[in-house]
Structure formats: C-alpha cells, structure tokens
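Asker: this is a predicted model, with the sequence first.
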Amino acid sequence: MAEDIEGGARHPAGLGGYIIIALALSWSLFQLWVATTPINDTLVRSIHLSFALALGFLAYPAYKTAPRHHFPWYDILLCLLGAGGAFYIFANYDAIAERPGLPLTQDIVLGVITLVLLLEAARRTLGPALTIIGSLFLAYCYFGPYMPDLLAHRGASITKIVNHMYLTTEGIFGVPLRVSASFVFLFVLFGALLERAGAGHYFIQLAYAALGRFRGGPAKAAVAASGLTGMVSGSSIANTVTTGTFTIPLMKKVGFPAEKAGAVEVAASTNGQLMPPIMGAAAFIIAEFLGISYLEVVTAAFIPAVASYMALFYVVHLEACKLGLEGIPKSELPPIWRTFISGVHYLIPVAMLIYTLVVLRQSPSLAAFNAILLVMAIIVIQRPVMALAHKESVTGALRDSFADLYHGLVNGARYMVPIGVATAAAGLVVGTITLTGLGQRILEVIEVISMGQIILVLIFTAITSLILGMGLPTTANYIVMASLTAPIIVELGTANGLVVPAIAAHLFVFYFGILADDTPPVGLAAYAASAIARSNPIKTGLQGFTYDMRTAILPFMFIFNTDIILISGIREGAFFPSAADWLWITNPFAIAGLFLLACTAMFAFASAVMGWHFGRAPWWERILLLLVVVGLFRPQLLSEQFGMEKSYWFTAPAFALYIILALYKRGWRKPTGTQSVTT
C-alpha cells in the first residue's frame, strides 16, 4: 500500500483494526455528506482535522519499534486529546465567535495542546521536516524582538499566538485546510475508489498493449500509465508503487539497467502530479490562494504538463536508442482493441469529471461527488455483470462488489491522513506571515541577497523548494513556498520591469516542489522505485533527476514567457507577434502552435542533456540545441545581444535550426555512434 511506504502505517488486528476502519469509513461518509449539504466551512474544517488527528495517532506509530498490532495507551490518549482539541472549535463555535480576540483560559490551554499534537502528528505521518518548520515559525512569532534587524518584529505573546493560530481562520484552520476539507478529500477518494474498481491495472495494461512493441516499449508504457494514474492520484509515491510494480520488471526484462528502470518510473510518477485534473491537490489550493477559478488553474497548467510528458516519452526513446534496445514482440502483447474495450467503462467517470468541470463549470466538490457516485455504481455493477456473463453466482459477486466499495472508502480516508495533517500544519506558516508581517521582511532579505536580479531570485526559490520538498509532501511544500516566495517573485519581477502573473509564480514553486520527490539524498519516490527495481536509491534518484531536468526548465520559461501558460503575452517577445491581444488565446491554431514550439524546445533540451539526437550528439551540436531552446523559449536574450527590436523574429530561425539538425543527422549523413537509430 502507498501509505505504508509514505509513513509506515500501522495495521492492528482485532478491535484496534476495527476502530481504524470505523473512523476511516465515517470520515469518507462525512465528506460525502457535506459535499451536498450546506454547512459552515469552519465547522467542516474542525471535524475534518479531528478525523485526521485521530487516525494520525492511531494508524501511525510514534517510532519504528513501536507496537504495530495494537495501540499503546499513550497513542489512545493523544488520539483523544488531538481529536478533542480540533473538535472543540465545532462544539464552541458560537461562543468563540462572540468573543473574538478575547480567548478564555481553556481556549489557550486546549490551543497549546492541539498545536503541539498537530506537530507530533505531522512528524508521525510525514517525517520530521514539517514539524521542524512549523516549530521554527512558531518560535519566530514569540522571539521576534531577538531576531536580526532584517527579520525582527515586536513579538507576540503565547495568548496572541494561540488565538491567531487556533481560534481564527488565519492559522491551522485557514485556506489550506479548507481546500483539503472541501475539494482534496473528494478527489483522493475518487482516485482510491477508481483504483479499487480496477482502473489502475487497466491503465497499465492499456499503455503496455499500445506502446510495448515500440523501442523501449515498457518504459514508454510506464510513462503513459503514470500519466493516466497521476490524473486521479495525489501522490508521486502512490504512482510509483502502483504502476512500478508492473512496469519496472518489464523494463529490466527488455534491457534497462535497474537504476534506469527505477528512474524512468520515478520521473513518470513525479510528473503525474503535474497533470490536471488533480495536480497533487495543489490545483485547488492555487485557486483558493489566488482567488481564481479551478478551471483557470488547470488551463494554465495544461500545455506545460502535456509538453513535459511528451518530452519524457522522448527522453525514454533516446535512452532506449543509446542502449540499443528493441520493443516486445507483438505476439507477446495483449490485443490493443480488446484491452481498450475490457475497461472502457473506467474512462467514463474521468470523462464525466472533466466534462462537469470544464463544460458545465460545476464546482470541483460537486463534480468530484458526481464522479464518485459514478465510480460507486461501476464498482457495484461490474462484478455481477461479469458473473452473469460467465454464469457464476451473482450473490457472491454482489457481496464482493460491496466489499470493494467498502475498501475503497476506507483506503480513501487513509490516504488523506498525511494530506489533512500537512495542510493544517502548513497553516502555521501562513499564520506566521499574517501575524508578524514576515513576507515583507523576507522580501527585503531576498532582495539584498539577489541584488534585485530576478534570475537569482528564481534560482534561490527553486533551490529552496527542492530542499524543503525533500522532507515535505508536495502539497505542504507548495503552501510553504507559495506563502513565502511566490509573492516575492511577483514583486521583484515588477521591480525589474518584468510583469510576472501570480499564477506563473505559484506554478513555479509547485513544479520544483514536485521535483524534490526524485532529488537525492531524500527523494522518497526514488526510494520506493529502488525497492522494486532492487537498485541503489541514490543512483536511481540522480538518474531520475537527470530525466526530469527537462521539466526543471519549464518553470523558468513560463515566468519569462507567459504564453506557454495561455496568458496573453503582455510584453514584447512572446511567441506570436499578435500576443498583445488576448483574443489570440481563443484561436486553436495559436494554441497548437504554442504546443508545437514548447514540445520542440523540450525535445531539443532533452537531446542536449542526453547527448543523443538521431545519433550521438557532439559538443557543438549540444550547444546548437541549447540555442534552439533559448530561441524558442526566451528569444529576448538573443534580441538584446544583437540589438534587434522584435525578439520573436528569433523563434522561426530557432525552429528551423532544430529541423535542419534533425535532417542532417537523419537523412543527409549517416548517424554517428555504434548503435542503430530508429524512430
């Protein structure tokens, strides 16, 4: 199970197991109920966090050697205190609302206990990183007067800190937890039910049947399967263990070394969180932070996500060419059409979800709820239908169907425990910023360190996101970095004459938070893949990061050229001369052109990094390929060097240069290198 790898979950037998199952099932049913029932947001957040903390202490042991088959007495006590502290807001909501800023002694005592237990729950479910970060931010609130001048503030008393973090919606019950309770749970539950219905296995089989015969086929199947799984999964580690169990052994079978087989799966699984509609749950939080619609977020993320996946297919192809690998004989593959038909019903809920979000413009929670009902219907119906077709017992099939439904509801809640805890704990960072004005102080610090240069700000932010992401889940990492550095990117960009849309800055920190999952030395997805591949986790992570380097350039590109995220070019130098008029965005030919140029730039960068472009690429060819990338993504750099007025004039020559290099290597001369080269 994914949660075992992510947090070492406890699975007690007997009464303890039934208690966890009852809590998980109750949580899922509660979230389904509130999805269609008008109820105060704060009350929902309170109950949501109560369930998360209760399961966090019961389902996750305090340390590695702690009992895993029963609950120690102290876990029961912490469970009651943690859940009670969160539920206190629900039980006393009216009284707290009537005395804003005037907490009682019992409010403060319970607040202190809840904050401490939240940090402990974060340590158990997510590791020490978020606990340390949350503790440091709380300490900063109190010790503000003793900080260096650039970071100093008046300080806040324990009463003021607890009131702000616990009794208002500025701290742990803030926007991140609201999104977790309103949207994220339903989408995670949708993914868990779809997986239980058999969609995960179907996606793998379909990708394998369609792509297995091509060069490096199993690796390309891993990319496709992880992309499909990533559409409905919020975890790169869950993607890795779900698809990797099947694809990694197949990649090794056709000749991929263990480290490279694991690395392909890691790169594909981490990129799964870039794919709409879920995007590792960050799509909903981005929408809430920016006050824009969910549809606007996924629209902006669409071209970068798809271009990144297309480039990963190309990277896998290049690796297969370098290794001289072939595909699997067609006779050994399942028939494509029969495989597609066998599980086409799994695509109906996904299509329904996208239709209700994009066409009907329903709220994410209502769209997810409707999709969940459809998946539930599939789970209940498919086994009896198959039983009738095979003339087997319908009663037994129906019993198995309801068992699948029950397990899907329980698994969805268990998957949500780390996310619910993470969003609440990350609220401490958001609360610290609103309480102390830390954001403005960090802006001054970064401005001094970067000397006002936007490129240095971006590099600093990228490195910080990678470091934090090594110990934080993607959602928590995004919340922390979006609170601290995304506004700084926007403000310093403006100071440098570069208009950076807020969504571009938020996507920037989100992308680098994702890349942390395969970045050594922590890289949790790399450890999961190496366990399956029986490879060195550090080597697997390094190789995976090499494959993902083409994704690392994307955030820099859409900061400097917002056309790639379908925001009208508001500065000179966009892909198209007419980009100053936002109406061009509605032109499908313009969007197709954008996608073509983005993919071309990504392919060129991948060839330069991999050293293979229709044969081995010498150093001069790599330099030319990098010039193609600059010409397509950042033509302003070239126009400034040559003193030309219109920078987009470099776009067409850059594209032509890539074609010429391809024709030169492919047709005008025999490709270099000892291995045969095929497309």
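Answerer: Alright, I've got the coordinates. All figures in this text were calculated on a predicted structure; none of them were measured in a lab.
Asker: every contact and neighbour count from this point should use C-alpha atoms.
Answerer: OK.
Asker: go ahead and confirm residue 322 touches residue 672.
Answerer: No. Applying Cα atoms under 8 Å as the test, residue 322 and residue 672 come out as separate, 11.5 Å apart.
Asker: ok, the two, which is more surrounded?
Answerer: Here residue 322 and residue 672 are set side by side on neighbour count (other Cα atoms under 10 Å), and the busier one is residue 322, at 20 against 16.
Asker: in stretch 287-299, what counts as buried?
Answerer: Across stretch 287-299, burial judged by 16 or more other Cα atoms under 10 Å covers 287, 288, 289, 293, 294, 295, 296, 297, 298, 299.
Asker: for the fourth one, which residues are in contact?
Answerer: Applying Cα atoms under 8 Å, 6 or more residues apart in numbering to residue 293 gives the contacts residue 287.
Asker: roughly how far apart are it and residue 272?
Answerer: 22 Å (Cα to Cα, to the nearest Å).
Asker: residue 201 now?
Answerer: From residue 201 to residue 272 the distance is 16 Å (Cα to Cα).
Asker: repeat that for residue 661.
Answerer: Distance from residue 661 to residue 272, by Cα to Cα: 31 Å.
Asker: dropping in the other structure now:
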Amino acid sequence: MSKIRVEKVDDGVEVARKLAEAEEGIGRKPEGWQKYLIPTIAVCWSLFQLALPKWILLDSTYIRAIHLAFALAIVYLNYPLFKKPYFGLKYFAEHKKIPLLDMLLAVTAALAALYIIIDYEGITTRYGAPNTMDLVAGIGLVILLLEAARRTIGPALPFIGSCFIAYSFLGPYMPDLIAFKGTSLNRFVGQMTMSTEGIYGIPLDVSATIVFLFVLFGAMLDKAGAGHYFIQLALSLLGRFKGGPAKAAIMGSGLTGLVSGSSIANIVTTGTFTIPMMKKVGYPATKAAATEVAASTDGQLAPPIMGAAAFIIAEYVNVPYIEVVKAAAVPAFASYAALFFISHIEASKLGIRGLPKSELPPFFQTLLSGVHYLVPLFMLLYELIVVRHSPELAAFNAIWVMAIIMLLQEPFLAWKNKKPLGPAFKKAIVQIFEALASGARNMVAVALATAAAGIIVGVVALGLGNLISEIIDVLSMGNVFLMLVITALASLIIGMGLPTTATYIVMASLTAPAIVNIGGMQGFIVPLMAAHLFCFYFGILADDTPPVGLAAYAAAAIAKSPPIATGIQGFMYDIRTAILPFMFIFNSDLILHNVSSWTQGILIFVMACIGNFAFASATQGWFITRNKPWEIPLFLCVTFILMRPDQIASWLGMPHDQRYWTYLIGLALYGMLYLMQRPRCRKDAGGQVAMSRA
C-alpha cells in the first residue's frame, strides 16, 4: 500500500470530476428501469465494434452508418436539450429521467443515420438525383447531427458547420474574394448523406474502425486500475528528486495518456494525487495546476497511441499508422523532456526539494504490484511495431489480453486475501461490462465530432478547396511564415470550443494543402505529414489556451487556483511545444522524414531535446541560475542552431549532407552559457546558505 497521504476529496475535485464526466459522456443519471437503457445500448455498441476485426464482414459504409446510429441514440438519451431549465421548462432539462421526446429523437436520429443502408441499392443508383424521401432523411440527419453535436460538444462545431452549409448555398452572393459558384439542395444532400464524401467520410470511418477499439482499450485499463498504478509508479521513481512531485506528475500523465486519451480525464486521474503533493512541497497553486495541465495536454502527443487524430492523419496522408508514430516520436518526446526540464527550473527557482523517501511507495514493490497492466500495453506495441498488424487488429488482440487480466485480477486478490472467489468473479464481470459501457460513452464525443466535421470536409470537397488555398494565399500575402502563424492562431481559437480531433479535421481540411502548396511556391518542400502534424499540434495546444481551456479549469478546481491564471501559466509551459511545429515544417529531419538510420534518428532527437531545453531556459528566465537579459537571445540562437542545422549549413555554404556538423556550434554556445552562469550559480547558492544559517 502507498504511504502517500491523499487530501480529502473536496469541492474542487468534484468540479473537476464533473468536467471529466461530461467529457466522458455521462450526462443524465436516470432512475428506475431507464438507468439500464443507456449502458445496455453502450455495451451493445462495444460488442458490435469488437466483432468487426474478426467475426463480422461488412461494407465500410454499413459500419460507418451503424457506428453513427449508436452514437446519436446515446446522445439523445443521455443529454437533455438544455443543461438548466429555462422559463420554468424542466421537461427539456431532465437529468433524472429520459423524456419521451428524447426517446423519439433517439430513434429518429438512429434511423436517419441508418437510412443510407436501409435503401443502399436505391441510393447508389440515384446519387445526385435524390427523391423526396432521400431529401427528408438527409436534411433530418444533418439537423439532428448538428443538434447532437451541440448537446455533446457545445455550440462551436455546429455553428462552424452551419456557417459552411450557409456558405455552400450563398457562395454566388459573396464578395469577389470569397465568391463561390454555390450548390443545389440535391447536390448538397447527395454529397453529405448519400456518399462517403461528407458525413460518412474518412474521419467517421477511422472513428468506427480504429479509434473505438483504442478508446475501449483505454477504458478497460482505467477500470482495472492502471491509471492509479501509473501515477504511483511515477512517484516511486521520481518523487525523491528536486521537484519530484512535478516530475512524477509529468511522467504519470504521459503514461496515463495511454489510458485516457483525454486531457481532463488525465488531470482528474493524476491531478488529485500530484497537485496536492506539489503544493505540499512548495509549488504555488497556479504553477502546480499548470504543470499538471501541460503534462496532461501533451499526453495526446505521445506515441504510439496519440488519440483519434493520429489515425485520421494516416488516412489523409495515405501512409501506415506506424509512419505517423515515427514522424511524431522526436517532437513528442523532445516536448516531454523539455517539460521535465521546466519542472526542474521551477523547483530551482523556488528552492524545492523532493519528498522524503518515507512518504513514497517503494519502487520495486510498486512495479511488481501492477506489472500485469504492462502486459497488454507491450502486446499492443508488439502488434503495432514488430508484427505490423493493422491498428484495429492490434487493439483487438490487446483488448482480449486486457479482458483476461480483468477477469482474473479480482479472483486472484480474493484468493490472496483468503476471501470467497464467487463474489470476486462477479465483480470482475461487472467491471468488464462497466468498461464496455464506459468505452462507448467515451466514444460518443469522438464519433459526433468526426461526423459533424465531415460536413465541413464535404463542403470543402464541393469545390472550395482551391478557393480556400487562394484566400489563405491572399491573407498571408504569399508568405509561408505568416500563413503558419495564421494557421496556428486559427487552430488555437477554433480549438477553444472543439475537441482536438474536430479541430484537426477542420484545420487540416482547410490549411494542410495550402501549407504544402504555398511552401512549394516559395521553394520550401513541406512534406504533407509535416503540414498535418502542424494542425494536430496546435489543435492539442488549444486545450489549455485561455480563456476557454477546459483542462485549465479542471486543474484549477483541484488546486483552488484562478482558472485564467492557470491557463496562462500552462500555456507559458507549453510554448516549448508550440515552437516544434514551426521547426519541423522547415526541417523535416525532426519528423524523421527520409531518415532510416537509428544513429541519425537518435542524434536528431538528442539535439532537439537540447534545443528545446535552451528554448525553455529563454522563456522561463532560468538555466542553472537566473538569466541576464542579454543571455536570452543566445539561448534562442542555440535553439535555432540545434533545430535548424540545415539553415545554418546553408548560410555557411556547407553541403546539405554535412549539416549535422553545425550542431557543434550550438553545443559550444550552450556550453559557454553554462560556464558563464556557473559562477553566479555558486554565488547565489552561497547567499542562500548564509540566509538559511541566519
């Protein structure tokens, strides 16, 4: 048992848990027979998805339609029309029962989603010329989908989708810069609801075939207790070092990111332990919460499981998923390494030490206590990296291993403690079914986000793609640097109201081709993978961007710190992540593009880490002691040299294949900064000792 004392769960933790429940898909909590309705549908959805990799062979359109039908049904049963009763109309804000109206809407929405397979043969023969029933079902599906997205995700995505729909009809009446020939109702309905170019497009296909299984795998790990195990393991390993609780929070959040796939759920899982401990050793509440926010947000960056967007990147770029993992590896791990460095800087600034060994769980005992949680994770990695199975088959096999572990875990503990085995088996089975229901609930927001974003993708496919590239070219005045800044800011703004996956889909549809094209016009060869990862990174960073970053609100509730100040501090920590996409756009070595040598890859990674450390020192005002103002530009030079050796080599007239020799310049400058600060560090340390003696 851990010796860690956990503070009593307070109102702040409850607020954070409510935010996590909302993101997890827990809206209503009906009573009576209705309380079994939503979990039953959720379990059926999970069983259907589990049957697809091995036992059921269906056309991909059928899979997408059934997937969407389950999601829509759960939304209308689970979320009321309004969160609070307005004008005394409690019927539309019921949380304790499911009104008849929402039951009818659930059935209607599910049938509208299934309409494409109910009359599949007829629809395929009259594509482009829908009959009256096609129009009614199609328009109904669009409206019900946008309303379901509003109930689940909030108003931002439905609003953006509605603007694109309006634009598709009003294009001819727009100013010349954004004028568009427009579309007819028949063509719009055909594109959106009768083909795989709109709602039933690639994003929904990835959600239905791959993402669901990974989310289900994470839900099973979570229900089995892996999240708590990971944070205890991180504490046992790092808790005694300088700023140990912060470093444990970072490591624990990175590991828990494999389980939850959600920034807020990550914060609630790890933050309830780590934030009080960070405060206990001396971190101010705002910095403790911000550290947890930065760590939990970046959990979605860590390969091999990077959330839904990573699988969609693989489909859009048309590469195996393992190539996305390879491309994301160096930036993600360099970002986490820099966050460890920032936690060390903050501990040095505040004079914070680690926790006493007596208050930490013993490492080997902790490691062995949950080693069975690592088996399915290693199984998943083996399937993805060594055997090279498809992501859905790899997740399927890992799920079965996890199910066996869950089935045996409780009986083993009962046998060990000399308790009856029957109740333990019953508890294990209940846990498995709870995980199946939880996995489906977690998927609702992803399914709705991918389907609703499909409307935007569909409108772009109607012929807006080239026009959008021209508009972006005009706004950026043909300057690729300005265009990247515009894209980053747009991603942060849009991402304030959208899930990461939806933000990525919207921005990638609008800007990724433009980044490649405009870069090409200016002589920069930008790999398509780099453009998509750029959108992905800034979609994730929106999670803690003030004033709407929900991750910051969740952490602030636990730490009892101001949410806006927490978000700003978290964003300051995450600037070290924001710099990476700008670097790998122009230096594709950072995403290991055309890099196949392990030694070359390791060299690039190490230099990227040191470059990110230098950037962290510049932005945090500290290296081994407080920076002098004139040292900050030197740290930025180190960052640029170590992340853009190609540009330095070009300026020096060196051949491109000799570019890595310029790393020596950056390392020498970094070493010089260390030697310059070392005497001041000793002086400051001596002053602190004298003050402590006094």
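Answerer: It's in. Because the structure is a prediction, the values reported are computed rather than measured.
Asker: TM-score of the superposed pair?
Answerer: TM-score for the superposed pair, counting by TM-score structural alignment, normalised by the length of the first structure: 0.95. Supporting figures: 659 aligned residues with a Cα RMSD of 1.6 Å.
Asker: report the two of the buried residues of stretch 287-299 of the first structure separated the most.
Answerer: 289 and 299 (16.5 Å; Cα to Cα).
Asker: number of residues surrounding the counterpart of residue 505 of the second structure in the first structure?
Answerer: Under the alignment (TM-score structural alignment), residue 505 of the second structure maps onto residue 479 of the first structure. For residue 479 of the first structure, the count of nearby residues is 27 (other Cα under 10 Å).
Asker: can you find the partner of residue 277 of the second structure in the first structure?
Answerer: Under TM-score structural alignment, residue 277 of the second structure pairs with residue 250 in the first structure.
Asker: what number of residues lie near the closest residue in space to that match that isn't next to it in sequence?
Answerer: Nearest residue to residue 250 of the first structure, sequence neighbours excluded (Cα to Cα, 6 or more residues apart in numbering): residue 218, at 5.9 Å. Per other Cα under 10 Å, the neighbour tally for residue 218 of the first structure reads 31.
Asker: what residue in the first structure is paired with residue 544 of the second structure?
Answerer: Using TM-score structural alignment, residue 544 of the second structure sits opposite residue 518 in the first structure.
Asker: residue 74 of the second structure too?
Answerer: Match for residue 74 of the second structure (TM-score structural alignment): residue 55.
Asker: now do residue 471 of the second structure
Answerer: Match for residue 471 of the second structure (TM-score structural alignment): residue 445.
Asker: element containing that match?
Answerer: Assigned by DSSP states H and E, residue 445 of the first structure falls within helix 438-450.
Asker: and that helix, what other elements does it pack with?
Answerer: With contacts defined as 3 or more Cα pairs under 8 Å, 6 or more residues apart in numbering; DSSP states H and E, the packing partners of helix 438-450 of the first structure are helix 454-469, helix 474-484.
Asker: ok, and for the last one, which residues are buried?
Answerer: Under the neighbour-count criterion of 16+ other Cα under 10 Å, helix 474-484 of the first structure has 474, 475, 476, 477, 478, 479, 480, 481, 482, 483, 484 buried.
Asker: report the secondary structure state of the closest residue to residue 428 of the first structure other than its chain neighbours.
Answerer: In this structure, residue 428 of the first structure finds its nearest non-sequential neighbour in residue 171, 5.4 Å apart by Cα to Cα, 6+ apart. Under DSSP: H, G, I helix; E, B strand; the rest coil, the three-state class of residue 171 of the first structure is coil.
Asker: check contacts around the counterpart of residue 171 of the first structure in the second structure.
Answerer: Taking TM-score structural alignment, the alignment pairs residue 171 of the first structure with residue 198 from the second structure. For residue 198 of the second structure, the contacting residues are 191, 192, 454, 455, 456, 457, 458, 459, by Cα under 8 Å, 6+ apart.
Asker: from residue 141 of the second structure, how far out is residue 198 of the second structure?
Answerer: 12 Å.
Asker: how about the helices in the stretch 551-679 of the first structure?
Answerer: 588-610, 619-633, 635-642, 651-663 (DSSP state H, counting those that start in this stretch).
Asker: the first one aligns to what range in the second structure?
Answerer: Same thing as helix 588-610 of the first structure. Counting by TM-score structural alignment, helix 588-610 of the first structure corresponds to residues 598-620.
Asker: average distance between that stretch and the first structure?
Answerer: By mean Cα distance after the TM-score superposition for the first structure, the fitted stretch 598-620 of the second structure averages 0.8 Å away from its aligned residues in the first structure.
Asker: against residue 445 of the second structure, how distant is the residue nearest the centre of the second structure?
Answerer: The second structure has residue 300 as the residue nearest its centroid, 3.8 Å off, counting by Cα atoms, centre = their mean. From residue 300 of the second structure over to residue 445 of the second structure the distance is 16 Å, taken as Cα to Cα.
Asker: what does residue 664 of the second structure give?
Answerer: For residue 664 of the second structure, the distance to residue 445 of the second structure - Cα to Cα - is 48 Å.
Asker: looking at the two, which has the bigger crowd around it?
Answerer: residue 445 (25 against 13).
Asker: what's the match for that one in the first structure?
Answerer: By TM-score structural alignment, residue 445 of the second structure lines up with residue 418.
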